[in-house]
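Visitor: everything below, folded, please.
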Amino acid sequence: MKAIVFAFVTILLFRIFFFEAFTIPSPSMERSLLTGDYIIVSKLSYGSRIPNTPLAFPFAQQVLPYTEHTNSYLDWIKIPYLRLFGSPDIEHNDVVVFNYPMEDEHPVQQRTFYIKRCEGLAGDTLEIKDGQVYINGNYNDDAEKLQFDYKIKTDVDSINNDSLRLLGITEGDHMQNKGEFWFTLNLENVETMKKFPHVTSVEPLIQKKGSYNDYMFPENEHFLWNVDFFGPIYIPRSGDSVKLTVDSLPLYERIIDIYEGNDLRVSNDSIFINEVYSISYTFKMNYYFMMGDNRHNSADSRFWGFVPEDHIVGKTVLVLMSIDKSDGGN
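Guide: Predicted coordinates for the structure are as follows:
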């Protein structure tokens, strides 16, 4: 019995502080990572977090096994955010696992795990143009890793499904007009599909600059942004200050109010933080901008904003097993 208890505690501590296995739940990172891939995430890479809810059922996230609504943790004891090795040392284009920041009903480390590519670091100014990311004015993407939705025109009303399967193309369908289809493609797919018999054009489905999607962060009509044209936006860095106006506040109000725990209110176009009239704010934490490689099929920072540093779990260091379902599981 002692050996079993020792082994259990060892595995638990290893999982909390060193490495943990995750499964990719969605296609948001395709084709870099496929749905169902098993990955190993290093928690040492960015510094291991001390659990903020130590009274929790092991190996369960949010709810107890075989229940729907019973929390797997008790919030009687809450430990402030602390890492064993300081602040995360994330680099551009790291593939990062983090806790989804919008689940305010749960403590940080009990929130759903997400995996995305870190496009913007604290202190960066990020802009998306034609679906491509620019950091501080410089192109930041690796175009060969990205996927976008494309419109395919043909002079017939069908496309060979076997050819699509061999290319690993799984997302797509007919469009409204005869002979028109949409598919999610990477650059290699695009060049191959242009050579298909009966295909007359392959064009990216890019939204126009200035068109406004009201579900895009920060959900405010002063920022006419969409999935393909977004920003420029400053990503907050600990110790940096920004000027605050009622127009710019939507970018940072969740940080001030929720993530950094201040009392924020606006009265007659005046901003009050902890009941003090404020025209600027100094950030306490670093923040990051996360995006999926499958640019038109990813819920990411374009929709819900910045990821605070206390939500960072670890860095993807190994694909343990990959099952490409488009190739019959091989």
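Visitor: drop to CA atoms for contacts and neighbour counts, all remaining ones
Guide: Fine.
Visitor: just checking, Val227 touches Val133?
Guide: No: counting by C-alpha atoms under 8 Å, Val227 sits too far from Val133 to count as a contact (11.1 Å).
Visitor: gap between Val313 and Val95?
Guide: As for Val313, its distance to Val95 is 11 Å (criterion: C-alpha to C-alpha, to the nearest Å).
Visitor: comparing those two, which shows the higher neighbour count?
Guide: In this view Val313 and Val95 are compared by other C-alpha atoms under 10 Å, and Val313 has more residues nearby, 28 against 24.
Visitor: quick one: the helices in the stretch 151-300 of the chain?
Guide: With helices called from DSSP state H, counting those that start in this stretch, the stretch 151-300 of the chain shows them at 161-166, 187-193, 249-254.
Visitor: alongside the first, I'd like the structure of this one:
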Amino acid sequence: MMFALFMLVVLVISGGIWLLDILVLRKRRPAGKADPILVEYSKSFFPVILVVFLIRSFVVEPFKIPSGSMMPTLLAGDFILVNKFTYGLRVPILNHTFFEVNHPKRGDVFVFHFPPDPSIDYIKRVVGVPGDKISYKDKQLYINGQKLDVSFVDDYQYPAAGLNMVYAKRYQEQLGDVKHDILIDEEAITTDGETEVPPGHYFAMGDNRDNSKDSRFWGFVPEDNLVGKAFFIWWNFDNFSRIGSIGH
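Guide: Reported below is the predicted structural model:
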């Protein structure tokens, strides 16, 4: 959000200088005199910034995965692309929808402004949509009273802080129309609870179920906080094989 605000400020300033030159300054300059350097830079940067700003605001935006909360679907260091129009066109910065398209569905991996601090962007999976009753008991997810189907895949390990290894089990979970992998650490303390998703909100969880601060801790994601749907991994400096994959 802060970068978008920065781009908007630069866009307004550069565009304002260019417009001022067209309407006022250019008429006062002697014929044949070169444009002032500030005007020259504004004329050069404004079209580029405008195109980038429009693409990032309404089409697609890049994000970097900062943590392992979405493992094994997304790894720390993955650079992903987020579809900005899947959930409707929104006013830049204010984020209010002015043209509705679709709403998040169970199983979507989505980016949103962190409810306790909207200046931070989070990425999780949509588990509950408005009206759903969500229950998490003994590391098992229930939606509207129905236990989700899970099947064991294999043992999984990954490095944690301090070079310690975390040993978990990977399961495949059926969430709506989406089959995706989750990680369960059987030795971790389970955060159990039951809640109902209110209108205009979503319940989000990380795929790394025992290493994710999500809706179980800080509550629901409001509609106005939505950014877009993650759909493509375009880079990872440490693992080139992840480039081009699509997380589900």
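Visitor: drop the TM-score for these two in here.
Guide: Comparison of the two superposed chains (TM-score structural alignment, normalised by the length of the second structure) gives a TM-score of 0.66, and 187 aligned residues with a C-alpha RMSD of 3.2 Å.
Visitor: now for the helices of the stretch 151-300 of the first structure, which one comes closest to Ala143 of the first structure?
Guide: Proximity to Ala143 of the first structure (C-alpha to C-alpha) singles out helix 187-193 among these, at 7.6 Å.
Visitor: go ahead and name everything in contact with the closest one.
Guide: With C-alpha atoms under 8 Å, 6 or more residues apart in numbering as the test, helix 187-193 of the first structure has contacts from 143-144, 146-147, 167, 199, 202.
Visitor: select only the buried ones of these in PyMOL?
Guide: The PyMOL command for the buried members of the contacts of helix 187-193 of the first structure (criterion: 16 or more other C-alpha atoms under 10 Å) is given here:
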select buried, resi 146+147+167+199+202
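Visitor: and the gap between Arg302 of the first structure and Lys2 of the first structure?
Guide: 50 Å.
Visitor: who's more crowded, those two?
Guide: Higher neighbour count among Arg302 of the first structure and Lys2: Arg302, with 23 against 7, using other C-alpha under 10 Å.
Visitor: not counting sequence-adjacent ones, nearest residue to Ile189 of the second structure?
Guide: Excluding the flanking residues, the one nearest Ile189 of the second structure by C-alpha to C-alpha, 6 or more residues apart in numbering is Asp210, at 7.8 Å.
Visitor: what's that neighbour aligned with over in the first structure?
Guide: In the first structure, Asp210 of the second structure lines up with His296, judged by TM-score structural alignment.
Visitor: list the contacts for its match?
Guide: Contacts for His296 of the first structure (C-alpha under 8 Å, 6+ apart) come out as 147-149, 227.
Visitor: quick check: Ile4 of the first structure is in a helix.
Guide: Yes: using DSSP: H, G, I helix; E, B strand; the rest coil, the secondary structure at Ile4 of the first structure is a helix.
Visitor: that one: neighbouring residues, count only.
Guide: By the criterion of other C-alpha under 10 Å, Ile4 of the first structure has 9 neighbours.
Visitor: the longest strand belonging to the first structure packs against which elements?
Guide: For the first structure, the strand with the greatest residue count under DSSP state E is strand 312-321. In terms of contacts (3 or more C-alpha pairs under 8 Å, 6 or more residues apart in numbering; DSSP states H and E), strand 312-321 of the first structure is packed against strand 38-42, strand 95-99.
Visitor: deepest of those, which one?
Guide: Most buried of those, by mean neighbour count (mean count of other C-alpha atoms under 10 Å): strand 95-99, with a mean of 23.
Visitor: so it matches what in the second structure?
Guide: Strand 95-99 of the first structure maps onto residues 109-113 of the second structure, going by TM-score structural alignment.
Visitor: tell me how far the matching stretch lies from the chain's centre.
Guide: In this view, stretch 109-113 of the second structure has its centroid 3 Å away from the chain centroid, taken as C-alpha atoms, centre = their mean, to the nearest Å.
Visitor: what about that stretch, how far off from the first structure?
Guide: Compared with the first structure after fitting, stretch 109-113 of the second structure deviates on average by 0.3 Å (mean C-alpha distance after the TM-score superposition for the first structure).
Visitor: tell me which residue is most central in the second structure.
Guide: Val111 (2.0 Å; C-alpha atoms, centre = their mean).
Visitor: wait, that one sits on Ala230?
Guide: Yes: counting by C-alpha under 8 Å, Ala230 is a contact partner of Val111 of the second structure at 6.8 Å.
Visitor: which residues are in contact with each of these two?
Guide: Val82.
Visitor: what's the first-to-last distance across stretch 179-190 of the second structure?
Guide: 23 Å.
Visitor: contacts for it next, please.
Guide: 71-73, 107, 137-139, 156, 166-174, 207-210, 248.
Visitor: can you pull out the strands in the stretch 201-330 of the first structure?
Guide: Assigned by DSSP state E, counting those that start in this stretch, the stretch 201-330 of the first structure shows strands spanning 230-234, 241-243, 264-267, 270-273, 276-277, 280-282, 287-291, 307-308, 312-321.
Visitor: so which of these is the most packed in?
Guide: Most buried of these by mean neighbour count (mean count of other C-alpha under 10 Å) is strand 287-291; its value is a mean of 25.
Visitor: for it, packing partners?
Guide: strand 113-120, helix 301-304, strand 307-308.
Visitor: between these, which gets nearest to Met321 of the first structure?
Guide: Among these, strand 113-120 comes nearest to Met321 of the first structure, with 16.3 Å by C-alpha to C-alpha.
Visitor: return the mean post-superposition distance for the next helix or strand after the closest one against the second structure.
Guide: Using DSSP states H and E, the helix or strand that follows strand 113-120 of the first structure in sequence is strand 125-129. Average distance, strand 125-129 of the first structure versus aligned residues of the second structure after superposition (mean C-alpha distance after the TM-score superposition for the first structure): 1.0 Å.
Visitor: okay, the contacts of His296 of the first structure in a markdown table with distance to Leu121 of the first structure and secondary structure next?
Guide: Shown next, in a markdown table, are these (distance: C-alpha to C-alpha, whole Å; DSSP: H, G, I helix; E, B strand; the rest coil):
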| residue | distance to Leu121 of the first structure | secondary structure |
| --- | --- | --- |
| Gln147 | 22 | strand |
| Phe148 | 23 | strand |
| Asp149 | 27 | strand |
| Val227 | 19 | coil |
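Visitor: before I go, just wanted to say thanks for your time.
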